[in-house]
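> show me the folded form of this:
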Amino acid sequence: MSDRSESMRQSKAYKRLYDVIHTNEEPLHDRLENALEIGVEHFGVDVGYITQLDPEKDHLEIIVSTNSETQPSLKGLSDTLSNTFCQRTIENEAVFAFPDVSTVGLENHPATQKYGVHCYHGAPIVVDGEPYGTVCFAAQAARETAFTEQEKSFSHLIASIVGYEFEQQDYESKLSTREEELQKHAEINRALTDINFNVTFRTDRSGQITYTSSSAEELIGYTKRELEGTFVGSLYAEEYGSIDVQGMLDRALSGETVEEWDFPIEKRNGEICYVDFRGAPIYDTTVTVEDRSTTDIIGVQGIIRDATDRRRRQGFMSVIHRVLRHNLRNDVGVIRGYSDMLEQTVANDADARLALDRIQTAADRLLDISETAQNLQRNVKTATSLKETRLKPILNRVVTEVQSEYPAATINLNTPVNVVVYTSPRIETALKELIENAAKHSGESPTVPISIEKGHESTTIFVSDDGPGLPESEKTVLERGNETPLVHGTGLGLWMAYWAITNLDGSLSVSTTTNGTTIGVQLPTGPQ
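The predicted structure follows:
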C-alpha cells in the first residue's frame, strides 16, 4: 500500500473514532465498544477488548469487548496477568504489538497455548497516573505484515481516550457521592437543629441502630460496634417505665419529632440511667424538600442527654417534701395536742409534767430531722470539683468523732497510709453518717471494722457491723436511692450519704450476711 493510501486510511479511521467517542447520546460502554470495532477493522484482527488490572491479585478482567457472529464477546473473562500478553504492555508502559508469535519467540506462552492468540496489539491505559489496564486487539491467525508506527499511534490514541473517559467517569462518580454525603450531612444537621445533647445515633426504618457517637460508650458502657445493628428499643429498661418505644419510632417515621424525658436505659453494667430523648425523621437526600413525603423517610436521628443530675435534684426535693409533709406534720400535731392538754392542767399536775416530757421528745425529733435535712441540702450539689484527697486523715477524724459519741462501740480502722482518691470534703460527712449508723444501730457493744481495697480505677471503703442488718427500705436507699412510701427521720441520714457519694462520682453497695452488714463506698482512685 502506498504512503498516500495509508495516510488516507489512517485519516478515515481517526475521523470515525472521533465521531464515535464524541457521540454523547450513547452510553460510555457502547461508545467504547464501537471504538474497538473501528480498531478491529483497521488492524484486520478478530477481536478488540479493554481490560482492567487488579494489581493486588495480579489479575486482569475484560470489561468491554467487541461481539460478532464469528467472535463472541469476551466480557467477564479474567486470568492471571502472567497468562496474558497484556503483562508485557503494562510492564513496558508502551504499545506492545507483533503480527505473529513466532517473530517474538512466544510460541509457548500461556496466551498462545491457552487462547490460541498468534497476533496481538496492546496499548496501556493510565488513569490518574496509575496503570489501569489495556486496550487490546488480537487474532488467532498470524498477520502478514507488521504493525506500523501509525497503527501503534492509533491504538495509543484509543487507550488515551479510554483513560480520559474513565477518569471523567470516576470524577463524576466521586462528585456525585460527595454531593450525596453533603446532602446527607445537611439533612442530619437539620434534624439536629437546636438540639444540644450528649449522644447521637441513627436508625433505619426498622429501628436498627446504624450509627452512634463514641460518647455513647462513656454514658452507657456499650461500644459503637456493639450498639450498631441492634434494635434501639433493646436498651429500654421496661421495669422502670411504661413507654411505647415502637410507638415513638412509628411517630418519627410518620414525620413527627418525638420527645421523651426521663427515659430509663439499662447500662452495660446493669445500672439504670435516665436520659432525655429526642428523635427526628431523616429523609432521602435525593428528594428535594418540596417533594418530600413520609415515604421518603429512611430512618430516625436520635439524640439523648444524661438526666441523672436532674433526677437526683428532683429525688432530693421529693424526699425533703415527703419528710416535711409526713414527719413534721405528725410531730407538730403531737406538739399541738399536748400543748392543748397543758392549757387544761395545773402546773404541778403529774399529767402536765408527762405531757411536757412528750412535747420535749417530739421537739428533739424535729430538731434532729431539721439538722439532718440541713446537712443533706448542704452536701448535695449538682456540680462538684473532684480533687486528689488522702483517705486516711479523713477516716481518722471520722473514727475519732464517732468513737467519742459511742464509747461502747469498737471501731477498728485498717487502712494503708497512702491511699489517694478523687473526691471532695463532702465525703467526710457521708462517711461519718455510715460509720455512725453502724455504731448506733448494731447492738449494745458493736464492732465496726473499716478497711480499704485499692484498685486501678476505683478504691472501695468497707464499713462493716455485727448487727441485725439494715431494713430492706434503708438498703434500697443506699443501693439505688429509691424513695419508699414513708421516709422516717432515722433514714434521712442514709439519703444524705447516698446523694453525697453519688454526686462525687462514687457508688454504694450493701451486702448482708448472718454476721452483719457491710457497706461498700466506691470512689475514683487517684495517683498513688
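
> only C-alpha atoms for contact and neighbour calcs from this point on.
Will do.

> hang on, Thr389 packs against Val420?
Yes - if you go by Cα atoms under 8 Å, Thr389 and Val420 touch, sitting 5.3 Å apart.

> how many other residues sit next to Asp364?
The local packing of Asp364 (other Cα atoms under 10 Å) involves 12 other residues.

> now it: which helix or strand?
helix 350-379 (DSSP states H and E).

> what do you get for Arg397?
helix 391-405.

> Tyr211: how many residues sit nearby?
18.

> tell me which residues touch it, please.
Phe201, Arg202, Thr203, Lys224, Glu228 (Cα atoms under 8 Å, 6 or more residues apart in numbering).

> quick one: the residue nearest to the second one when sequence neighbours are not counted and Trp261, what's the gap?
Going back to what we said before, that points to Arg202. Nearest residue to Arg202 in three dimensions, chain neighbours excluded: Gln301, at 4.6 Å (Cα to Cα, 6 or more residues apart in numbering). Computed as Cα to Cα, to the nearest Å, the Gln301 to Trp261 distance reads 17 Å.

> who has more neighbours out of those two?
Gln301 (25 against 13).

> for the more buried one, list the residues it contacts.
Here Gln301 is in contact with Ile188, Ala191, Leu192, Thr200, Phe201, Arg202, Thr203, Gly279, Ala280, Pro281, Ile282 (criterion: Cα under 8 Å, 6+ apart).

> contacts only, for the fifth one.
Right, the one you point to is Phe201. Phe201 neighbours (Cα under 8 Å, 6+ apart): Ile209, Thr210, Tyr211, Thr212, Ser213, Gln301, Gly302, Ile303.

> how about these, which pair is most distant?
The largest separation in the contacts of Phe201, counting by Cα to Cα, is between Thr210 and Ile303 at 13.6 Å.

> show me where the stretch 401-528 of the chain has strands.
410-414, 420-423, 447-454, 458-464, 507-513, 516-524 (DSSP state E, counting those that start in this stretch).

> could you dump those into CSV with distance to Leu17 added?
Formatted as CSV, the strands of the stretch 401-528 of the chain follow (distance: least, Cα to Cα, whole Å):
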stretch, distance to Leu17
strand 410-414, 93
strand 420-423, 78
strand 447-454, 81
strand 458-464, 76
strand 507-513, 79
strand 516-524, 76
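
> following up with a second sequence; could you model it the same way so I can compare the two?
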Amino acid sequence: MARSESLGLLLDQAQDKIALLSEDGTFTYVNAAAERILGFEPDELVGENAFEFVHPDDVDDVRGTFDRAVRKNSFAEETAAYRHRCSDGDWVWLESRMSNLTDDPLDGYVVSSRDVTDRVRAEREREETAARLEEIAAVASDVLWMFDADWSELLFVNPAYEEIFGGSIEDVRGDPDAFLDAIHPEDRPAVVDAMGCLSAGNSVEMEYRVNPEAEYKRWVWVQAEPITRDGEVVRIAGFARDITDRRRRERQLVVMDNLLRHNLRNDLNVVLGKADIIEETLPEASEHTAIIRRVGKQLLQTAEKERNVIDLLTEQPGRERIEFHGTVAESVESVREHHPDCTIEVDGLEPAVVRGRPELGLAVIELLENAVQHADGEPWVRVSLRRVGAHAELTVADDHAPIPAIEADVLTGDHDMTNVYHSSGLGFWLVYWAVELSNGHVAVHSGDDGNHITVSVPLDREP
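As a prediction, this is how the structure comes out:
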C-alpha cells in the first residue's frame, strides 16, 4: 500500500474534518469525516472552492483568516469559527484551524475543522439569558448585588443602588468597602458582622438605614446568601429592598395603637367606675349597669386583641419551629381554665412540628374562645390535629349556628375591605394574619350540624 493511501486511511479515522486547500481555497483533499459532519461525500467537495460553502455573513472573515495564513513565510496557524453549508442546505458551526504547512507530501494548506454547533448555540443562549437578566436588573426597583467571598471585589450591582443607597457604583467598584459609607453609622457594626457570617457560609436577613444624602432616613430590607462550590464560599449574592414606606406605616400604627389603647383604657375605666357608683346609688339600675360593664369589658378585650394584631403586623420575628401539638394542648387547657362549664373534646393530637409565627398559639385560643362565646346553649367544641401530606391540619368543630359569611370570609382571606366594619371584631383577623404569615390557610365549612374551621400550616422540613 502506498504511503499516501496509508495516510488517507489514517485521516479517515479522525473525528474532525481534515482538508487540504490550494492557495485560492480549492479543496484538493477531504477526509471521510466530511460526510458525518456535513453530509457530503469527500469526492463531492474535492475540486470545489471551500469559500462557496461558507455562510455569506461569515465568508469575508474566513477568507481574511485564510489569507493571513497563506501570506506568512514561516509556519503559522489561524483559527476561525463560522457557519458551513451542509448537503441538505442547513448550516452547522465549524471551528477551523488553518495552517500554512505546505511541504511536498501534503501539497496544500491544512484545515482541520470540528462541529461546534452545540457549543455555539449554548454560548448564544447564555449570552441571551445574561442580556435579559441585565435588562431586568436595570429596571428592577430592588438593589441586586454580588461580591466575591471576602468582599474584596464587587462583581455586580444594578443601577437601583445609586437611587436607594445614594452612593456611586464606580466608587464601590474602586473600593468595595465604600458601600459601608452609605449605611447609617449606628448600623454599620451589625452589617460588618453580617458580612462575616456570609463569608462563613451562613444566610443573612436584616434591616438597616442607608443614604447619607437623605440623612439616613431610608430603610432597606436585605436578604443575602453565600454561593458555594465544593463546600467553599466563592461568591455572595443578595438584594436590598426599600422598605421606608413600610417602616413609616408601622410607626404610624404603633403611635395610633398607643394613643388608642391609652385613651380607651382610661375612658373605659372611668365608665366602669361610674357604673359601680350608679349601681351602689341606684340598685334598681343594676340591669343597665351590668350591660355597661359587659360592653366595657368587651371593649377592653378588643383593645388587647388590637395590640396583638399590631404586634403581629409590625414586628418581624420571622417563622420559627413550633411543636404545634403542644401549642394546641396548651391552648385547650387555657380555655378550659377560663370556661370550666365548656366541654372541649380532643379527638387526637398527632405530633406535628410546623414552621410559623409564634402568634399561632393566640390564633388557636381565639378559635376556641369564639366557639365557646357563641354557643346557643352549653358550649361544646371538638379539636383534632392531623398530619396531612406536607401540612398540619387543625380542626375546631362546634354544633352552633353557622358562622356569618362576612366572618368566614375574614378567616379565609376572601373578605371585602369595604365591609370590614360589619364584622364583629378583631379576633378572626388575628387568626387570619397569624396563619397567613405562617404560609398557611384557613377553610370554613358551616351547615346544620355546626361549623368546622380547619387551619392548615406547613410542616417543618428540618429533621
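
> now what about the TM-score between them?
For this chain pair, the superposition-based TM-score is 0.47 by TM-score structural alignment, normalised by the length of the second structure; 298 aligned residues with a Cα RMSD of 5.9 Å.

> which of the helices or strands spans the residue nearest to Arg202 of the first structure?
Under the criterion of DSSP H and E, Gln301 of the first structure resides in strand 297-306.

> what's the first helix or strand after that strand?
helix 308-323.

> go ahead and confirm Leu523 of the first structure touches Tyr422.
Yes - here Leu523 of the first structure reaches Tyr422: they are 6.9 Å apart, a contact under Cα under 8 Å.

> out of these two, which sits in the more crowded spot?
Under the criterion of other Cα under 10 Å, the comparison of Leu523 of the first structure against Tyr422 puts Leu523 first, with 25 against 21.

> elements contacting the strand of greatest length in the first structure?
Identified as the longest strand of the first structure according to DSSP state E is strand 272-283. Applying 3 or more Cα pairs under 8 Å, 6 or more residues apart in numbering; DSSP states H and E, we find strand 272-283 of the first structure packed against helix 149-192, helix 245-253, strand 258-266, strand 297-306, helix 308-323.

> buried stuff in the third one?
Buried residues in strand 258-266 of the first structure, counting neighbours by 16 or more other Cα atoms under 10 Å, are found at Val258, Glu259, Asp262, Phe263, Pro264, Ile265, Glu266.

> the second one against Val275, yeah?
No - judged on Cα under 8 Å, Glu259 of the first structure makes no contact with Val275 at a distance of 10.9 Å.

> how far off helix 308-323 does the helix holding Asp364 of the first structure point, in degrees?
170 degrees (axes from the mean of the first three to the mean of the last three Cα atoms, to 10 degrees).

> which parts of helix 350-379 of the first structure are buried?
So helix 350-379 of the first structure, judged by 16+ other Cα under 10 Å, has buried residues 352, 355-356, 359, 362-363, 365-366, 369-370, 372-373, 375-377, 379.

> excluding its backbone neighbours, what's nearest Asp331 of the first structure?
That would be Ala362: by Cα to Cα, 6+ apart, it lies 5.9 Å from Asp331 of the first structure.

> quick one: contacts for that neighbour?
Here Ala362 of the first structure is in contact with Asp331, Val332, Val334, Ile335 (Cα under 8 Å, 6+ apart).

> can you tell me which of those has the most neighbours?
Of all the contacts of Ala362 of the first structure, the most densely surrounded is Ile335 (20 neighbours; neighbours counted as other Cα under 10 Å).

> gap between the nearest residue to Glu393 of the second structure once chain neighbours are set aside and Glu134 of the second structure?
Closest residue to Glu393 of the second structure apart from its sequence neighbours, by Cα to Cα, 6+ apart: Ser456 at 4.5 Å. Note on Ser456 of the second structure: its distance to Glu134 of the second structure, by Cα to Cα, is 39 Å.

> compare those two (neighbour count), which wins?
Counted by other Cα under 10 Å, Ser456 of the second structure and Glu134 do not tie: Ser456 has more neighbours, with 24 against 13.

> the strand or helix carrying the more buried one: which residues count as buried?
In the assignment (DSSP H and E), Ser456 of the second structure maps to strand 450-458. Within strand 450-458 of the second structure, the residues that qualify as buried are Asn451, His452, Ile453, Thr454, Val455, Ser456, Val457, Pro458, counting by 16+ other Cα under 10 Å.

> again, but for stretch 36-52 of the first structure
Per 16+ other Cα under 10 Å, stretch 36-52 of the first structure contains these buried residues: 36-40, 43, 45-52.

> out of the residues you listed, list just those in strands.
Val47, Gly48, Tyr49, Ile50, Thr51, Gln52.

> mind putting these into a markdown table with distance to Gln314 of the first structure?
Below are those laid out as a markdown table (distance: Cα to Cα, whole Å):
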| residue | distance to Gln314 of the first structure |
| --- | --- |
| Val47 | 81 |
| Gly48 | 79 |
| Tyr49 | 75 |
| Ile50 | 72 |
| Thr51 | 70 |
| Gln52 | 67 |
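
> ok, those residues vs Ala13 of the first structure, which is closest?
Closest to Ala13 of the first structure, out of all of those and judged by Cα to Cα, is Gly48, at 15.1 Å.

> I'd say that closest one and Val40 touch.
Yes - between Gly48 of the first structure and Val40 a contact is recorded at 5.9 Å, counting by Cα under 8 Å.

> so what sits against both of these two?
Phe137.

> which residues of the stretch 351-463 of the second structure fall in helices?
Taking DSSP state H, counting those that start in this stretch to define them, one finds helices in the stretch 351-463 of the second structure at 360-373, 405-412, 427-436.

> ok, and the closest non-adjacent residue to Ile394 of the first structure?
Glu428 (6.2 Å).

> thought the one you found was touching Asn396?
No - Glu428 of the first structure is beyond contact range of Asn396, at 10.3 Å (criterion: Cα under 8 Å).

> list the contacts for the spatially closest residue to Ser509 of the first structure that is not a sequence neighbour?
Nearest non-adjacent residue to Ser509 of the first structure, counting by Cα to Cα, 6+ apart: Gly520, 5.0 Å away. Residues near Gly520 of the first structure by Cα under 8 Å, 6+ apart: Thr460, Ile461, Phe462, Val463, Leu508, Ser509, Val510.

> check Thr289 of the second structure too.
Ala275, Asp276, Ile278, Glu279.

> scan those residues and report the most crowded one.
Ala275 (20 neighbours).

> tell me which element it is part of?
helix 244-281.

> so how many other residues sit close to Arg63 of the second structure?
16.

> in the helix or strand containing it, which residues are buried?
Under the criterion DSSP H and E, the helix or strand holding Arg63 of the second structure is helix 59-71. Neighbour counts using 16+ other Cα under 10 Å place Val59, Val62, Arg63, Thr65, Phe66, Asp67, Ala69, Val70 of helix 59-71 of the second structure among the buried residues.
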